[in-house]
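Undergrad: Pasting a predicted model and its sequence here:
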Amino acid sequence: MGRQRPTRGDDSIFRRPDSEVTTRPMGLVIPPDRDQSSLSLTLTNEQINSVPLLLGVIKQMGIRDMIDAHVTPHGAWQGASVGTVVSVWLCHILAERDHRLVAVRDWVAERIQTFNTLLDLPLRDTDCTDDRLANVLTMLGDAPTQARLDAALLQQWVRVYRLPIETMRLDSTSVSVYHDPSAPESLLHQGHSKDHRPDLRQFKAMLATLDPLGLPLVCQPVAGHRADDGLYVPAYEAATAALGTAKVLVVGDSKMGALATRGHMVAGGSCYLCAYRPPSATEELATWREQALTRSATWQCLETVDPKTGEVLKEVVLDAWEREQTWTHPVTQARSTWSERVLVARSSTYQAGLRRRREQTLARLTEDLRKLWQPPGRGRKRYRSRAVLERTVAEQVARAGLSGVVQTTVAEDPLPDGTTRWIVAAVWVNLAAWQALVERLGWQVYVTNTTQKQYTAPALVASYHQQVLQERGFSRLKTRHLHIRPVYLRHENRIAGLLWLLCLALRVLTLTEYRLRTALAERGEELMGLNPASRTQSTSHPTTERVLSAFTPITLTTIGTEGHYDHHVTPLNATQRHILALLELPDDLYERLASHSTNFVLHLRE
């Protein structure tokens, strides 16, 4: 017979000998004269994860103190201050990726021990009710209050973290909402949607950011039906006021190229760089492009590396011309005159993309023209006049933008019934004209009032191509982490307050990421353990989102009996301690949540 398998009822083989049983002290304090068998234990867990880290970063940035200094609540306000409520709400937004007001109270109640310990004040869950948070948004939605907070926070961060302030960018995005129709002067209107939802109402967010970290300077809510051209001057004035200086290079797209916008920036003491594509200057742009083709000996080469593929991208740049510009302020009648440089550049990648599109257009056009020699039938017109056929062919070629490239020959074709028709007998491509067309693809024109001593032409074009920094901020604000959509608010001042609050959360993400990368570069180190698929992979460019995810799961466990409580925190690993060191946060940031007693300890078996 085989060896009999023991049953579960015979638990002697599953239980270690008494000599091997180990005990672990849990630190629960009880009186030494009490019978341990009569005690009733309570066990609670708080999933704290990245909350202590976020509170530490927010405290370092001075957000709580600045808000308390510049925001005055109404006279009946009681409990935690506005700065404290905003700090806790920021933790919820960044940790849970959820800006709903109704979800904050329960979330805080589940972590009340953590907040009370780290904030060093008796926080109540009623301090974070949806009504109180709505009042906070009303206060934060006030435009003068936002301006004071932006200036105080940004000037402090520039001084403390030694941020570069040479370049800032201006651009806008749209935020679609599902609200009902509103008044004509409302913030919510239908307009050109960058979310590809023209059926929905929207509001626009005009954002000014600071290179090279993409730190938001100001974020202004604008009515959704307004054109972008008139938004640049107010955003520029607000950003320079918040930054405390106008001696910056302002970078924007072609909508910033209006003469009045450029004149405002010159009068304010700033430099500008923008794409130049006004509809009224088509012939002027074509002239600059033709002259650039004749001056190939003076082209300068600009090479950049694609951050996604690692491919080297080549671009030719020509610092072509200088011209005088004059603008008169419409109110003060002050006259500004400056010298403007015109830069012409051609990107090989952009040119290749346009060439592929033209090749596809050429293939479709050739196929359509060859159908004109087929016999008459349903859906095919019979051309009895040569002039009509030639005019039809010329219109199709011009509509495709291939005039002079596609050549055709028409001929008279007799039919069996004794009549004749005109057909396209041959279609071919003029290779010389095609090559000339390709040479004229991919050219971009930029204008700037900087001098060659300040910025070379390749440096300016490279700076313009860093628009991805601001687009990344838009991505974080709308989809990746902060999820501003959908908006669960109706009052417009609260919508403006929510936009400012989420912009503040974006500043926390951006500045934390900048500090991490700067610290790694200064130490010559890399951060390991952020990629869950490969814990041994290291990086010198961590994202804040990955860093916050690295603090999951961390639990604060509370064991209590009859008024005696003890707290324990999940030990941090090497990656988490490395992150705290890079951010200059205390090593015991998490350990200070745990408390141990030196009195009699209740021992629990493992």
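TA: Received it, and whenever you're ready, just let me know what you need.
Undergrad: rest of the way, CA atoms for contacts and neighbours
TA: OK.
Undergrad: ok, residue 85 - contacts?
TA: For residue 85, the contacting residues are 127-128, 133, taking C-alpha atoms under 8 Å, 6 or more residues apart in numbering as the criterion.
Undergrad: now swap in residue 477 and tell me
TA: Applying C-alpha under 8 Å, 6+ apart to residue 477 gives the contacts 483-484, 502-503, 506.
Undergrad: And for residue 125, the neighbour number?
TA: Using other C-alpha atoms under 10 Å, residue 125 has 16 other residues around it.
Undergrad: isn't it right up against residue 103?
TA: No. In this structure, residue 125 sits apart from residue 103 without contact. The criterion is C-alpha atoms under 8 Å, and the distance is 11.3 Å.
Undergrad: center of this structure - which residue?
TA: When C-alpha atoms, centre = their mean is applied to the chain, the residue found nearest the centroid is residue 473 (1.7 Å).
Undergrad: which SSE is that residue in?
TA: Using DSSP states H and E, residue 473 sits in helix 468-475.
Undergrad: now do residue 389
TA: With DSSP H and E as the criterion, residue 389 is inside helix 386-399.
Undergrad: Report the buried residues of that helix.
TA: Applying a neighbour-count criterion of 16 or more other C-alpha atoms under 10 Å, the buried positions in helix 386-399 are 386, 389-390, 393-394, 397.
Undergrad: do stretch 448-459 as well
TA: In stretch 448-459, the ones that count as buried by 16+ other C-alpha under 10 Å are 448-450, 457-458.
Undergrad: can you check stretch 398-410 too?
TA: For stretch 398-410, using 16+ other C-alpha under 10 Å, the buried residues are 402-403, 405-408, 410.
Undergrad: re earlier: quick check: of the contacts of residue 477, which lies closest to residue 185?
TA: Distance to residue 185, by C-alpha to C-alpha, is smallest for residue 484 among those, at 22.6 Å.
Undergrad: hold the first one in mind and look at this next one:
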Amino acid sequence: MLPFQCQLESLNHLGLVAGMCQELKIAEYIDARITNDADARNVTIGQAVVAMIINGLGFTGQTLYLFPEFFEDKPINRLIGEGIQAGHLNDKVLGRALDSLYDAGVSDLYLNLAVKVVNHLKLPCKALNLDGTSLHVDGDYNSNADPDDLNCIHICRGYSRDHRPDLNQVVLQLMTENEAGIPVFMAPASGNVNDNTCFQEIIKNHLSCFKAALNNRYLVADAAMYVAETLQSLDEQKQLFISRVPLNIKEAKALVGKVSTMSLESVKGYEQYYSAEVTSCYGEVQQRWFLFLNEKRRLSEQKTLTRTMQKKSLKEARNLEKLGKKAFLCRDDALKAFALWQKQSVLCLSETEPEIICKPCYSGKGRPSSESKPDHFEYYVQGTCFVPCETRENAQASLGCFILGTNDLDQDSLNAAELLSIYKSQQQVEGGFRFLKSPDFLVSSLYLEKAERIEALLMVMTLCLMVYAAIQHRIRHELKKQSRFFPDQKKKPYQNPTARWVFFCFQGINVLTVNNQEQHVVGLRERQLTIIQILGVSYISLYS
């Protein structure tokens, strides 16, 4: 009698990822829009993209050429499709898939899929949140490219949000819906562009598509969108917006300066938040400005204000002391240098008029005689400085304050509490960026040979975020709908688990294959079965 032959393959949480890819029909959507070449006999472009999503959400950060090793101990037939082996998912197949995504146009390809996903999940999409971030990459890209070529992004140095100005970077613009955080639009951009420019281009070229497909009411963004030209474009397209108003605008600065004399009302549902409403016509667009005061943040900022002002004022005083030791050839140069110090000083002011000290200089050695005449004179400027009390008072006045602007002039449809709630959904897109920048998420995959593949990989990374957010939304929605619970880290029942916590709880699930025929899923526990059952039949089949 022949001995049993057993094979153990790791399934863990990847069944949830594969199940969501199947539910959203990602592979079918991509294969319907991209023609597979004759060499793609084993793996289609859509299946290759799903493989990259599974790898990305496997939190291993594998490079493309290590994909076969990642899938070596995974049940590929369950996760991706019948007949696919780990060796089929090599760097050539995945590289060809990235090239095909780039040729198809990543932004438009992603947008059409995202619209289908939002409709499938029945999300109301009341507001869309727009933001951008930078991702640093290694390697020399676009070395022979035309800098005026608009067909491909240029990976170069620019303002780095990762605090890595020494590395080249690429910018990713994301737009998410405000309930589940599903990214509905992604646009790669060159590493040296700023958000103001990108936001204007997105609003100019893509806003009409969002309005027609998603029927969203508000477009939400940070202060980078609050530019006169952008606001005018939004108003012309009859798009309501909510944006943070930059405090360097003269009108906004004056409003914050009057906060101590204004009558502020408490914001319903937000403890320690107070607000006041004023009208504005910035950028020739009629708006309502809401000045908010966060008392809790105000108190915390006061603790650091003294330390910050003391550090800055001491630095300015030391600069004045250094200036007093510098020699000038004439009185006017010394006065000009003192005036420059005063202009550059933010906190310190001169207590009195500067004193100019003239010192004679002799060329000979030793002490000059009383009859010797100096060869030339050197001039030194001396002065004392102080920090006015009103400087600190002005700094304290703006603590904890911020302004939100909107062109929704209907006071019945949008009050201060609703406005603040919608704006706080901006955390969805910021959370998406934190997810994409996680050190164990596809971080090593940015070592690619071509900038075109970097652009396509950004789409794959955004698809990973879409699948992750969709899984999290479905789990939370079904737990509440079916009145079921999932244990948190303290083993207390709750209904809002993060997908990452659920993924962690799915460790230890394997597929046992006996004699290359019989398959059994082993390692399932009660809390895992709860998630599988509430998600539906397709997920049950993946874990059975």
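TA: Nice, I can see it. Note that the structure is a prediction, hence the values are computed from the model and not measured.
Undergrad: Could you report the TM-score for this superposition?
TA: The pair, once superposed, lands on a TM-score of 0.81 when counted by TM-score structural alignment, normalised by the length of structure 2; 511 aligned residues with a C-alpha RMSD of 4.0 Å.
Undergrad: circling back: just the buried residues of stretch 398-410 of structure 1: which are in helices?
TA: Within the buried residues of stretch 398-410 of structure 1, no residue falls in helices by DSSP state H.
Undergrad: Looking at those, which one is closest to residue 248 of structure 1?
TA: For the buried residues of stretch 398-410 of structure 1, the nearest to residue 248 of structure 1 is residue 402 (43.3 Å; C-alpha to C-alpha).
Undergrad: how about that closest one, what does it touch?
TA: For residue 402 of structure 1, the contacting residues are residue 362, taking C-alpha under 8 Å, 6+ apart as the criterion.
Undergrad: change it to 10 Å
TA: Contact criterion C-alpha atoms under 10 Å, 6 or more residues apart in numbering gives 358, 361-362, 365, 394, 396, 429, 433-434, 437 as the residues in contact with residue 402 of structure 1.
Undergrad: hmm, back to that, aligned to the residue nearest to the centre of structure 1, what sits in structure 2?
TA: Aligning on TM-score structural alignment places residue 473 of structure 1 opposite residue 432 in structure 2.
Undergrad: And the strands in the stretch 401-550 of structure 1?
TA: Using DSSP state E, counting those that start in this stretch, the strands of the stretch 401-550 of structure 1 run over residues 406-414, 420-429, 443-448, 527-528, 538-539.
Undergrad: Go through those and name the closest to residue 304 of structure 1.
TA: Of all the strands of the stretch 401-550 of structure 1, strand 443-448 comes closest under C-alpha to C-alpha, at 16.7 Å.
Undergrad: Onto which residues of structure 2 does the closest one map?
TA: Against structure 2, the aligned range for strand 443-448 of structure 1 is residues 401-406 (TM-score structural alignment).
Undergrad: What is the mean deviation of that stretch from its aligned residues in structure 1?
TA: Overlaying structure 1 shows stretch 401-406 of structure 2 at a mean distance of 2.6 Å from the equivalent residues (mean C-alpha distance after the TM-score superposition for structure 1).
Undergrad: For the stretch 251-400 of structure 2, just list every one of the strands.
TA: Per DSSP E, counting those that start in this stretch, the stretch 251-400 of structure 2 has strands spanning 265-266, 273-280, 287-294, 349-350, 355-361, 376-382, 385-386. These are given in chain order.
Undergrad: Now render the buried residues of helix 386-399 of structure 1 as CSV, adding distance to residue 178 of structure 1.
TA: CSV is the format used below for the buried residues of helix 386-399 of structure 1 (distance: C-alpha to C-alpha, whole Å):
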residue, distance to residue 178 of structure 1
386, 57
389, 51
390, 52
393, 47
394, 47
397, 44
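Undergrad: Relative to residue 45 of structure 1, which of those residues is nearest.
TA: Comparing these against residue 45 of structure 1 with C-alpha to C-alpha picks out residue 397 as the nearest, at 72.4 Å.
Undergrad: so who does that closest one touch?
TA: Applying C-alpha under 10 Å, 6+ apart, we find residue 397 of structure 1 in contact with 362, 365-366, 369, 403-407.
Undergrad: at 8 Å what do you get?
TA: With contacts defined as C-alpha under 8 Å, 6+ apart, residue 397 of structure 1 is in contact with 365, 403, 406.
Undergrad: Residue 127 of structure 1 now?
TA: Remark: with contacts taken as C-alpha under 8 Å, 6+ apart, residue 127 of structure 1 is in contact with 79-80, 85, 105.
Undergrad: In structure 2, which of those still touch?
TA: With the contact criterion set to both residues aligned by TM-score structural alignment, their matches' C-alpha atoms under 8 Å, those that also touch in structure 2 are 79-80, 105.
Undergrad: Neighbour-wise, which one of the residues you listed leads?
TA: Each of those was scored by neighbours using other C-alpha under 10 Å; the highest score is residue 105's, at 19 neighbours.
Undergrad: shouldn't that one be in contact with residue 130?
TA: Yes. Using C-alpha under 8 Å, residue 105 of structure 1 and residue 130 qualify as a contacting pair, with a distance of 7.5 Å.
Undergrad: So which residues of the stretch 51-200 of structure 1 form strands?
TA: Using DSSP E, counting those that start in this stretch, the strands of the stretch 51-200 of structure 1 run over 167-177.
Undergrad: quick one on the thing from earlier: which positions in the helix holding residue 473 of structure 1 come out as buried?
TA: Using 16+ other C-alpha under 10 Å as the burial criterion, the residues of helix 468-475 of structure 1 that qualify are 469-470, 473-474.
Undergrad: Nearest to residue 28 of structure 1 among these?
TA: For the buried residues of helix 468-475 of structure 1, the residue nearest residue 28 of structure 1 by C-alpha to C-alpha is residue 473; the value is 47.5 Å.
Undergrad: so that closest one makes contact with residue 506?
TA: Yes. The criterion here is C-alpha under 8 Å, and residue 473 of structure 1 meets it with residue 506 at 7.3 Å.
Undergrad: how about the strands of the stretch 251-400 of structure 2 in a markdown table, adding distance to residue 540 of structure 2?
TA: Listed next are these as a markdown table, based on distance: least, C-alpha to C-alpha, whole Å:
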| stretch | distance to residue 540 of structure 2 |
| --- | --- |
| strand 265-266 | 49 |
| strand 273-280 | 46 |
| strand 287-294 | 47 |
| strand 349-350 | 72 |
| strand 355-361 | 85 |
| strand 376-382 | 81 |
| strand 385-386 | 72 |
